[in-house]
Structure formats: C-alpha cells, structure tokens
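>>> coordinates only, sequence not included:
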C-alpha cells in the first residue's frame, strides 16, 4: 500500500515535518513540558507501534494533529476536540491523507456527494461520525486515532462518557477547580510566549473567566474586542468588564453597510471552503469583526486569539430529564430535538439509527455530553476558530484543557445541571474579587424556549419578524439576506436561521 500525505493549510498554525513526523499545534506533556512548532515532532519521536502512539496521545495536553509515516504504514491522530481536522480515503489499494477535502475532490476526482450526509448537514450544520459530504472521504473524530497499513484500524484514546462520578464535598471540588484554573491559565501564558492575547469578550461568563484569570496571574498584554449592533447587551456588559479589569477594549459596531459585497470577496470565498471543508458550516458571527480588526491593524499580527469555548463542559447543555440511569431512546430523542433542528426533518428514523451507533457507554447524561463533544462542540463550536486562522492568527482554547475536561467529566450531575457549580464558583469566588460579578444575561430557560417554538407557527409573520429584528444584535438578517440573494434557489429557507442559510448556501456552492 502506497501512503500519500498532502497537507495544504498553513493558516495561523504551520505544519512542521521531521523524520516522517508531520505536526501542527502545541502540546504539554505529563510533566508540563511544552512542545510547539517544530519541537512538537520531538514529542512523538519513538512512536513505532500503535501502543506507543496511543500512549502519547493520551498524555498530550493541547491542540494538535499528527501524522507519522513509517514505510508502508501511517499513524494519524487528532486532539480531544479535533481542533485541526484530518481526512483520508482509500483508492485502488492506496491510502491518502490530507487536511483539505478539496484535494480528494479535485485531484482524486472523488466528487460524488453523499446524499444522506448532505441531508444531515442541512439539519445539523455538520456531518456526524466519520463521514463527510464527499462519498468515500472520511474524517478522524475528536479523541480518535487511526493506523493505516495492512488495512485501517481506528479507535478512541479518549471519550467523555463516564461510568462513575466523584463523591466529594462542595468545598473540596471548589478547591480542585480553582487549582485547575491556575494550572490551565499558567499553561496558556507559557504557550503564547509574551505575545498579545486577544479575547472575544461577550456578555457571558466563559470569556470573562479568561480575562479575569489573566488579570489574576498578572498578564497585562491583553486586548478585548466585542462586536454587534450599537444597542447590544453584549457590548454593554463586555465594555464594563474590560474597564473594570483595565484592559483595552475594541468595539466593532455591526451595521448594514459593513456587509456590502462580502459574498464576492476573495477572502470570504477562501474562508468558506477552508471553514466548511465538506464537513461543517463555517461561522460568520466573528468573521466581520476579525476582518475589521485585521484590516485596520488594531492588534499585532502575531496576536493569539483566545475565545471562551466551554459552555459545553460546564453542564449547560444537559437536558434535565437525563440522569444516571441508561435511557438510550431518551438520549436519542434529546439529540434529535436539540441538534437536528435547522429544518423540518422528513425521515427521522435513519438518523436515529446513526446516532444509536455513535453513543458510548456510561451515564445517560454523560453519553449525551460525549455525543455533543464529538459532534457539535468539535465540528461547530471549535471549528469556528477557522475564522481566526484565515486571517493568520493562532488561537487557544484553555477552557478545553485536559485538566478541566477531566474535572467536569466526572463531576456529579447534581452540580452540572444548569451550570450550577460552575456559575457559583465563578460568581462568588472569582468574579467578585474583581468587581465583575454582575449576572450573565438571562437567555431563558428550557420551558420558555419550548413554548416559543410551539407558538411560532401561529404568530403572524410581521409580528415575528419585528420581534426577531429587535433580538438580532449580531445582524444575522443582513448577512443572511446577502447570502440568499446570491443563491439561485433560495425559496423556503428561513432567513432568520443563519446557520441554516449558510448550510444551504454552501451545499449550493458544491453543485
């Protein structure tokens, strides 16, 4: 078997190769030693078999991907959040690996669209499992590795599904979490090597935690930015937080004229391919703010952008009805209701079967979380960091550090529901010391959201549109309108569902 490796994306993070080891990203080992850039190849030296490779992946703490080529075999691995996607295919007894699905499409002529994957993509905004929109082109999943040689062997070195929970007092858990935060942000500071940290500061707690911890640890080379309409609550809260902490704050005001001509812009077209990669919708929420900051040279070119991607691990997504008892059908129902929702679903059973095959073993709520991590968190939330990379910026996701993942993985459900423990520690122990303990903007509880979805079909369109316009603080409507206006067949697409609009636009672009 001939193995061909084609790596093309060097946006933000560069690929490095030495002795047949291809790497991107950075890693802290179990002794807290940092390996980044070309040094990252040294971390994987000595991996000559699957067991050695798996052991290295299990102890790697950071964002990375790795390919090791050894004669007629190869080892491939991605981090626990699939930060840098890797794709592969077999053709005529040869094995091909790339970070760019357009390589398979244009060079190997694998152009056929997988219709089930396309339907799923339009429902969720991403293709679940190992599939992509291209038939016979596959992806490694979060926490997964593969060995190619005499056949293909895939396995997970990490799963978020837990079969037990820690039995500790609240005070003990709080001390452990505070200690973990110190370690996590210490590693963040070490990894950026005195460069400017740029925080997309929202009105929520996650990005605020990053800002406060950097202040606590004495890191002053920080710039915050916020975007949205002039009357956005995000702008109001984030400005107040930045002022309290003494950090420079950039406000990028979103208005209709900011989006003129973007659909035909060369950078946007490149970003749409890079960000989607036949797998996920590319996100536009941050795109225009980062473009504005880049074009105006408001931050150093070697800045590191650090978003607050962690609402997942804090427990915010866990349905109240999922407890420890194994309830497979209930898990599937919740996944379908929450994540297969960008359009009306026609044949739900085929997706129920697919989800059933993807669930791990463990508590019901933990299996639900594991699915969300591998699918929505990895392919939607973390994939949003392509926005920063296309402008040449590195990024970090400290709230996905292994220490926090392991802590929250085994945290009891009573502390996870509604982010009770997470929010309480942040408010009373961390934020209060810096005068930023004002509440997170109430996004409404689950019951209210269900009532809204139920009455939506009965509300006159002009009333619904007026309500949505008032709530459209990030100007999704003018962006979606420009995308729909550029399409040949926009009929029936909900202009207020921005992710659905992007999904349909991208699928049409593949025709």
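Nice, I can see it. Remember, it's a predicted structure, so these values are computed and weren't measured experimentally.

>>> from now on I want contacts and neighbour counts done on CA atoms only, so please keep to that.
OK.

>>> test my guess that residue 37 contacts residue 26.
Yes - counting by Cα atoms under 8 Å, residue 37 does reach residue 26; the two are 6.7 Å apart.

>>> Three-state assignment for residue 63, please.
strand (DSSP: H, G, I helix; E, B strand; the rest coil).

>>> how about the one 5 residues further on?
Secondary structure state of residue 68, per three-state DSSP, is strand.

>>> now do residue 154
Classified using three-state DSSP, residue 154 is strand.

>>> returning to that earlier point: compare residue 37 and residue 26 and say which one has the larger neighbour count.
More neighbours surround residue 26 than the other of residue 37 and residue 26, with 24 against 16 (other Cα atoms under 10 Å).

>>> give me the residues contacting the helix or strand encompassing that one.
Element membership of residue 26 [criterion: DSSP states H and E] is strand 21-28. For strand 21-28, the surrounding residues in contact (Cα atoms under 8 Å, 6 or more residues apart in numbering) are 13-17, 34-38, 40-41, 44-45, 60-69.

>>> relative to strand 61-70, how tilted is it?
In terms of direction (axes from the mean of the first three to the mean of the last three Cα atoms, to 10 degrees), strand 21-28 departs from strand 61-70 by 160 degrees.

>>> how far away is residue 280 from residue 317?
From residue 280 across to residue 317, the span is 20 Å (Cα to Cα, to the nearest Å).

>>> ok, residue 54 next?
Residue 54 is 30 Å from residue 317, by Cα to Cα.

>>> against that first model, consider the following:
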C-alpha cells in the first residue's frame, strides 16, 4: 500500500494482488504492452508511464499501444487510472472526505468510503445480469474502471474531482472493406505472434472445443511452430458433450498437442463450497462489480491438480469482440432506423435474462426499479445515442449494441480476471488483441455480423493444415438444433410484445428445459439436493433453475452481500 498527499486530497493505493504489479516512481502497472512494435517488460512499461506528464499524453500513448493492462499514475496534482481496451482487470476507486482510495479490491474501497448500505437497484441489476453496468458497483461509493477508459482525479478539486474519457472505442458500421482471406490471415498471424512472444516458451493452456474460435488459435499456434501447448476440454453443462470432447481431442492429436479432459462433478463443487477456499476465493477475487466465475475456477483447479502443468502457464480463451452476432438482432441490417424502445427492449431481452421478472410463481421486481434500469440502459453506453431523438439510423443503433457487448459483456462476463490469480495462471487472449479487433471495425458490418468471413477463414485454415472440412454443425457452436435456429431467427424479427412467448418456445424446443436441473449441472453440487430445492431460482421456466441466481443467493445467505431494504435477491434465499 502506498499514499501521497497534495493540497486537498490524499491518495491511498492498495493492491491485494501486489505480486502482479510493478512500480516506478509514481506509476504502478499490471500487465504488459506492445508499443512501436516492441513488447515492453513490466519495468519498461512502468518507466514509460512514469515519464508521462499529462492525461492527454497518457491517452495518446495508450491509443498507440496494444496489450492487456491496468495502471495508476500521478501527474502533478492529478491521479490517472486507466485500463486496456477490454478492461482485462478491474480497478476500483472511491472518495473519502479528504482522500481518494484506489485498489484492485472493491471491498477495501467500500470499507474506507464509509461502508454504506449496498444499492438495491444495483442489486436487482446484478441478479438480472450477473454484473452492475457502466462504472457502478453494488456499493454506492465505489466505482470501477471501464474498457478503454482513463479516469482523472483532480486532487485539488473539493467538490467534483473525478472526470473520465475514452481513448478507445470498439465501433462497427463505418467500414466498407471486404478483405480477402489473405488480408485477414495477416492480422490473425500478427496477433498470434504477439501471444507467442509474450508466452516466451511457457506452456499455453488452451480451452479447445469443436467450434471455430479455439480451433483457430490451435491451428495458428501449430502453423507458427509453438509446441508447448496443452489443450483441454471440460464436461460442465455449460461446456461440451462427449462427441464434442472427442472432436476436440481429434483436433489436438492432429496438431500434436497434448489434450486433457477435465471431468467435473457435483462433489468437486461441494468440496469447494465446504472448504476455506469458498471464502478465500470471494475475498481475493471480489464480487461488488460482477459475479466471479466459480465454474471456471473449480474446473481449472482440478485440471492443475491432476496434471503436471508449469505454474507459469498462460491460459488462453477464444473470446473475441467483433461478430457477437448471436447478441445482435437480425432485423437491424434490414431496417433504416431503430427506435429507442426497440433498442432498449433488445438489450433487456439479450442481457437482463438471468431472472424472470414477471414470473407469477416468485417474488417480482418493484416495477419502478425495472423502469429505472431500462430507462438508464442507453445512457450508460459510451456512444452518443438517443440523446435528442426517438429513432437512430441502423448503423448508429448497431454501434450501441456493440458498445454494450464491448463495455459490459466482454469484461464482466466473458473475461475472467482475478479468478486466474487464485489459480496462479497468467493470461493473454489473442482474439481480443487490439490490432486484430481494430481490423474488424474497417470491415463491412454485414460481413462481420454474418460471421461469414470469420468462418470462411477458419475453414480455409483447417483445410490448409489438417486437410479436413469443418463439420457444419459447429457453425452454430455445436449446441443447437435446426428448430432452435429457426425459432431464433423468428424471435429476432418479431415485435417486442411477441418475444416473451416466442422466447419460452425457443427454450422449450432447444432442449434447455430439464426435468432435474440439479442433476444436469454439477455447479449445483455446491448444495445438497435437499438444500438446493429450498432456493427459488427460476429463470424463464419453473423447470429450469439458474446458476447465476444460486451463486448470488449463496453470497447473500453467507453474508457477503446484504441490503437495508427488501430486494429481489431476498426471494432467492430460503426463509430462515
């Protein structure tokens, strides 16, 4: 922990994960960057940040850099906090009477800013999404850094010292480029070369499925001659069926990579919950900004315990920014304008779907809370949209959808951050590479949303290296049926008022309803079957329970989170 005082406010820093940080002068950095084509060491990165003399200069440096990082530095009487383009690790900040508190531990900031009651509206959003949107958290006095953002705290300003700006945004709809597969290949190879340079011979742990994205990374690593690769596939409900595990192993065998299957069962989660690791995990990783990924960590802990894997290994995922087409309504490409109501409804249906607000069988949200959440959706998106008009051109609405995915879903749901610290693993995610992501902003958005270019490239790559065509079923990620996708298409084209009914049919046809969800999902093994049945976790249908709601319910019943007034979260917890 360090502190510095200026006229007006004192800055107090606390890094719970201090071994991952490097400091130089007033600069503190985590992660590494490529600048001017060179991978800077953490020490070089910290020294360069320490030499920066203004917020504008920092933003220019970061805009010209590539990598995964978070940083804090002081310039004159201003503290600057910044994150990379996808917010690989969150930092939290809050103000006291005469202090500014900054930490990678939100609870530490919460305690030092008066430890106020948690925000019930933020709690309702947390239950519906698994995170709190924009720079907010469950605590009304704690803020979180956002993707591509620089936060500036003026230590000499008494009343309103915090300002922020974005040095980078992910936007589609403005490009008209129709690149060849060779052009795309150049960007994909460059991103993989940066991963290889960062890995520097260390083992790369790649979660491999029979789909496109992780396959692309495996193929490129093989093509570029990186041999120290361990692929793995797990059998969680949210993971892969046996035929997909066999297909992933076949890919790994063809490329000469070691492949490991991780079999996770109810007992693994029960052991985790009943051990000291449950409390230690939540205290180390945090939960005030977004819900940590227990499933991934239990799986990785088992992977590491059952296999001899170097402690310096790098975990790789196949997440990316550009298509996200499953979350973009299909009709947007066929309409000239999109109304505000349609836009909000699409975001709500696509992302606020962890809890069924209108179920007659369970506690229902206060309509005013839901109204406030819905009204604020477009205001929390970092693009100028629906400010002075009830309609927007389709390309502008598209950028609103994409901004939500980039700002909220990728950093807070898809990316795991301090969870990996709990396992000791490092990370570097090549398909989230900034230069690779920027390539897609120049491409005709119809090509991006359809995924045709992305799929064609990986099919070509697989044929070139393995001499095989990709099974067409993996075009949809290996999980859907023909009826599923026909209904999905109908749903996306339907008016908002019809979507509720179509959505229930959508889940029923696609096989998302189980007679016994407890048996289907080993994550529910945190509890015994008898205890599990006491929790109200309904999502879209009373026959399907909700893992996110269960995790939040346990945080509530175990005393991690609590509110001074009744919230919808209370409905998930059994009466005492």
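All right, it came through fine. This one's a predicted model, so the numbers in the text were calculated from it and none came from an experiment.

>>> where does the TM-score land?
Scored by TM-score structural alignment, normalised by the length of the first structure, the superposition of the two chains gives a TM-score of 0.90; 499 aligned residues with a Cα RMSD of 2.8 Å.

>>> quick revisit: so residue 280 and residue 317 of the first structure - more neighbours on which side?
residue 280 (28 against 18).

>>> what residue of the second structure matches up with that one?
Alignment note (TM-score structural alignment): residue 280 of the first structure maps to residue 290 of the second structure.

>>> now do residue 7 of the first structure
Using TM-score structural alignment, residue 7 of the first structure sits opposite residue 14 in the second structure.

>>> ok, now which ones touch that match?
1, 2, 101, 102, 103, 104, 105.

>>> need the buried ones from those selected in PyMOL.
Here is the PyMOL selection string for the buried members of these, based on 16 or more other Cα atoms under 10 Å:
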select buried, resi 101+102+103+104+105
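
>>> in strands only, show me the contacts of residue 14 of the second structure.
2, 101, 102, 103 (DSSP state E).

>>> residue 54 of the second structure: which of those residues is nearest?
When these are ranked by distance to residue 54 of the second structure (Cα to Cα), residue 102 comes first, at 19.3 Å.

>>> picking up where we left off before, now the match of residue 280 of the first structure: how far from residue 551 of the second structure?
With distances taken as Cα to Cα, residue 290 of the second structure is found 12 Å from residue 551 of the second structure.

>>> residue 316 of the second structure now?
25 Å.

>>> residue 116 of the second structure too?
23 Å.

>>> compare neighbour counts for the two and give me the winner.
More crowded of residue 116 of the second structure and residue 551, by other Cα under 10 Å: residue 551, with 21 against 15.

>>> which residue in the first structure lines up with the more buried one?
Under TM-score structural alignment, residue 551 of the second structure pairs with residue 502 in the first structure.

>>> just checking, that match touches residue 282?
Yes - checked against Cα under 8 Å, the pair residue 502 of the first structure and residue 282 is within contact range at 7.3 Å.

>>> buried among the contacts of strand 21-28 of the first structure? Make that a PyMOL selection.
Entered in PyMOL, the line below selects the buried ones among these, by 16+ other Cα under 10 Å:
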select buried, resi 13+15+16+17+34+35+36+37+38+40+41+44+45+60+61+62+63+64+65+66+67+68+69
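
>>> aligned to residue 46 of the second structure, what sits in the first structure?
By TM-score structural alignment, residue 46 of the second structure lines up with residue 41.

>>> revised request: answer the last question for residue 306 of the second structure.
So, by TM-score structural alignment, residue 306 of the second structure is matched to residue 296.

>>> which residue is the nearest non-sequential neighbour of the equivalent of residue 212 of the second structure over in the first structure?
By TM-score structural alignment, residue 212 of the second structure lines up with residue 205 in the first structure. Nearest residue to residue 205 of the first structure, sequence neighbours excluded (Cα to Cα, 6 or more residues apart in numbering): residue 440, at 6.4 Å.

>>> correct me if wrong: the one you found contacts residue 207.
No - between residue 440 of the first structure and residue 207 there is no contact under Cα under 8 Å: 11.4 Å.
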